[in-house]
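# Everything below, folded, please.
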Amino acid sequence: MISAVVLAAGTSRRMGRPKPLVKLGRKTILQHVVANLEASQVDQIVVVLGFGAEKIIPTLKGMSCQVVVNPQYILGMSSSIRCGLSAVNPQARAVLIALGDQPYIPPEIVDVLLRRYQKEDQKIVVPLYGGKRGHPVIFGRKYWPELRALKGDVGGRELLHRHAQHVLEVEVGQEGVLADIDTPSDSRKRGL
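Model prediction:
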């Protein structure tokens, strides 16, 4: 079993409004992220919300995800990772950490990463596009204590450096693994 944790708790300072509510066509950015994961082979989807959660929760009704609210989202990404991990099924042997502002990652790419992880159990699997690392990243269960120990506004990148010999990089040929939406100009560039 592999669970997905979608990090969508941030304050969206640069965007000026909650990013999970920004529309991309008929759906919000976050609805696209969750829908792509629903169509993939992940076994569970946990969405971590914080800032603006009361407005975002109704947009996820009817989707196959569990929503958890991080009351300490202001402490940074590490607190959202801990919050998400606490909701993951105890039977999960790995967690795929996805970002709530990356709607351009199709389920086929997620499935490629899942298959590679299943062949290389207990590794860290990270997608590449043009030689650059992106998201989502899969962490085997043995790395969870270190993920839980992270402090401040840092994510799993620290573990990628610490365990470089265990990182399996997978070239995916899909720019979506790098493309996030942080500012109004990002959304205009992408036609939002």
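
# contacts and neighbour counts: CA atoms only from here.
Will do.

# all strands of this structure, in order?
2-8, 23-24, 27-28, 44-49, 66-69, 94-99, 124-129, 132-133, 137-140, 167-171 (DSSP state E).

# Using TSV, lay out these together with distance to Pro106.
Below are the strands of the chain laid out as TSV (distance: least, CA to CA, whole Å):
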stretch	distance to Pro106
strand 2-8	14
strand 23-24	15
strand 27-28	15
strand 44-49	15
strand 66-69	20
strand 94-99	12
strand 124-129	13
strand 132-133	17
strand 137-140	14
strand 167-171	14
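
# Identify whichever of the ones you listed lies nearest to Pro184.
Within the strands of the chain, the stretch nearest Pro184 is strand 23-24; the backing value is 11.9 Å (CA to CA).

# before we move on, back to that, of all the strands of the chain, which lies closest to Thr59?
strand 27-28 (8.0 Å).

# contacting residues for Gln44?
Ile2, Ser3, Ala4, Cys65, Val88, Asn89 (CA atoms under 8 Å, 6 or more residues apart in numbering).

# what does Ile109 give?
Residues near Ile109 by CA under 8 Å, 6+ apart: Val172, Gln174.

# same thing but 10 Å
Asn36, Ser40, Arg115, Pro127, Pro136, Val170, Val172, Gly173, Gln174, Gly176, Val177 (CA atoms under 10 Å, 6 or more residues apart in numbering).

# for comparison, sequence B:
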Amino acid sequence: MATGADAFEAIVLAAGSGARFGGGKLLAPFGDGVLLDGALAAAFAAPVSRVILVTGARGEAVEAAARAYAQRAGEDRLLIVHAEDHAEGMGASLRRAAAELSPGCAGVFVFLGDMPRVPAAVLAPLAAAVRAGAPAAAPVFQGQRGHPALIGASLLPQLATLHGDAGARAILKDLGPRLALVEAADDGVLFDVDTPGDLDAGPYR
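The predicted model follows:
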């Protein structure tokens, strides 16, 4: 795995309040841990030199949960930053994370903290697509585009200009056929948790 310049990095967006869930969504029990653990597991499974987790609502508790997971997993690639203006939406979190990317970063995977079932098998093909020249890549399942997106180096400056809650969609929307699409083997690239009932789907199998 490349490190430093010419390496991929990962961002995990974990700043939301989880209002539709009733609050505290990322800390809800899921599998053998909490919901956030699934997103962190996927991020650490990606071919990245570092994982940048962005906190916001319940920042101290989310940070503690992330550090506990990293310690259990034996991971020392975790950087945690706080988005003071997180209430604005995902744009604020992505701007905050963009400020921490290493110079010469080859691209960044964008994971959502409430998506715990991203299959690790899709991550290397996303990286290969960008290494081969695509400006960005995303997984698809049964024709529906999912997460995480991998944003290549040429598009990274746009992360610092994002506003509102569109997230990476605002960067990908104008790429058309230049966006590399990688077929995923299951719906983990689409599955997210919005309400407590969604937790019944269980962790990634």
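
# returning to what we had before: which among the contacts of Ile109 of the first structure count as buried?
The neighbour-count criterion (16 or more other CA atoms under 10 Å) marks Asn36, Ser40, Pro127, Pro136, Val170, Val172, Gln174, Gly176, Val177 among those as buried.

# just the helices in the first structure please.
29-38, 53-56, 77-87, 107-119, 144-149, 157-162, 184-189 (DSSP state H).

# Just tell me the aligned range of the fourth one in the second structure.
The reference is to helix 107-119 of the first structure. Matched against the second structure by TM-score structural alignment, helix 107-119 of the first structure falls on residues 120-132.

# how close does the most centrally placed residue in the second structure get to Pro177 of the second structure?
Of all residues in the second structure, the one closest to the mean position by CA atoms, centre = their mean is Phe111, 1.0 Å from it. In this structure, Phe111 of the second structure and Pro177 of the second structure are 22 Å apart, going by CA to CA, to the nearest Å.

# before we move on, the earlier item: looking at the buried ones among the contacts of Ile109 of the first structure, which two lie furthest apart in space?
Asn36 and Val170 (18.9 Å).

# Give the burial count for the equivalent of Asn89 of the first structure over in the second structure, as a bare number.
When the second structure is aligned by TM-score structural alignment, Asn89 of the first structure is paired with Ser102. Ser102 of the second structure: 18 surrounding residues under other CA atoms under 10 Å.

# Ser102 of the second structure contacts Val48, correct?
No - if you go by CA atoms under 10 Å, Ser102 of the second structure and Val48 don't touch, sitting 11.7 Å apart.

# that older thread, looking at the helices of the first structure, which is closest to Lys132 of the first structure?
So among those, helix 157-162 is nearest, using CA to CA, at 12.8 Å.

# what's the mean deviation for the closest one versus the second structure?
Its aligned residues in the second structure lie a mean 1.8 Å from helix 157-162 of the first structure after superposition (mean CA distance after the TM-score superposition for the first structure).

# Which residue is the nearest non-sequential neighbour of Ala46 of the second structure?
Leu123 (5.6 Å; CA to CA, 6 or more residues apart in numbering).

# The one you found touches Phe111, doesn't it?
No - applying CA under 10 Å as the test, Leu123 of the second structure and Phe111 come out as separate, 11.2 Å apart.

# So Thr161 of the second structure versus Leu190 of the second structure, what's the distance?
Relative to Leu190 of the second structure, and taking CA to CA, Thr161 of the second structure is found at 26 Å.

# Counterpart of Asp180 of the first structure over in the second structure?
Residue pairing (TM-score structural alignment): Asp180 of the first structure is matched to Asp192 of the second structure.

# How about that match, nearest residue that isn't a chain neighbour?
With CA to CA, 6+ apart, the residue lying closest to Asp192 of the second structure is Met115, at 4.5 Å.

# OK, contacts around the one you found?
By CA under 10 Å, 6+ apart, the contact list for Met115 of the second structure reads 26, 35-40, 42, 147-148, 188-194, 203-204.

# Buried only: go through those residues for me.
With neighbours counted by 16+ other CA under 10 Å, the contacts of Met115 of the second structure contain buried members at 26, 35-40, 42, 147-148, 188-194, 203.

# tally of neighbours for the equivalent of Ala45 of the second structure over in the first structure?
Aligned counterpart of Ala45 of the second structure in the first structure: Ala39 (TM-score structural alignment). Ala39 of the first structure sits with 13 neighbouring residues when counted by other CA under 10 Å.

# Contacts only, for Ala39 of the first structure.
Neighbours of Ala39 of the first structure in contact, by CA under 10 Å, 6+ apart: Pro106, Pro107, Glu108, Val110, Asp111.

# which of these does the second structure keep?
Here is what carries over to the second structure from these, by both residues aligned by TM-score structural alignment, their matches' CA atoms under 10 Å: Pro106, Pro107, Glu108, Val110, Asp111.
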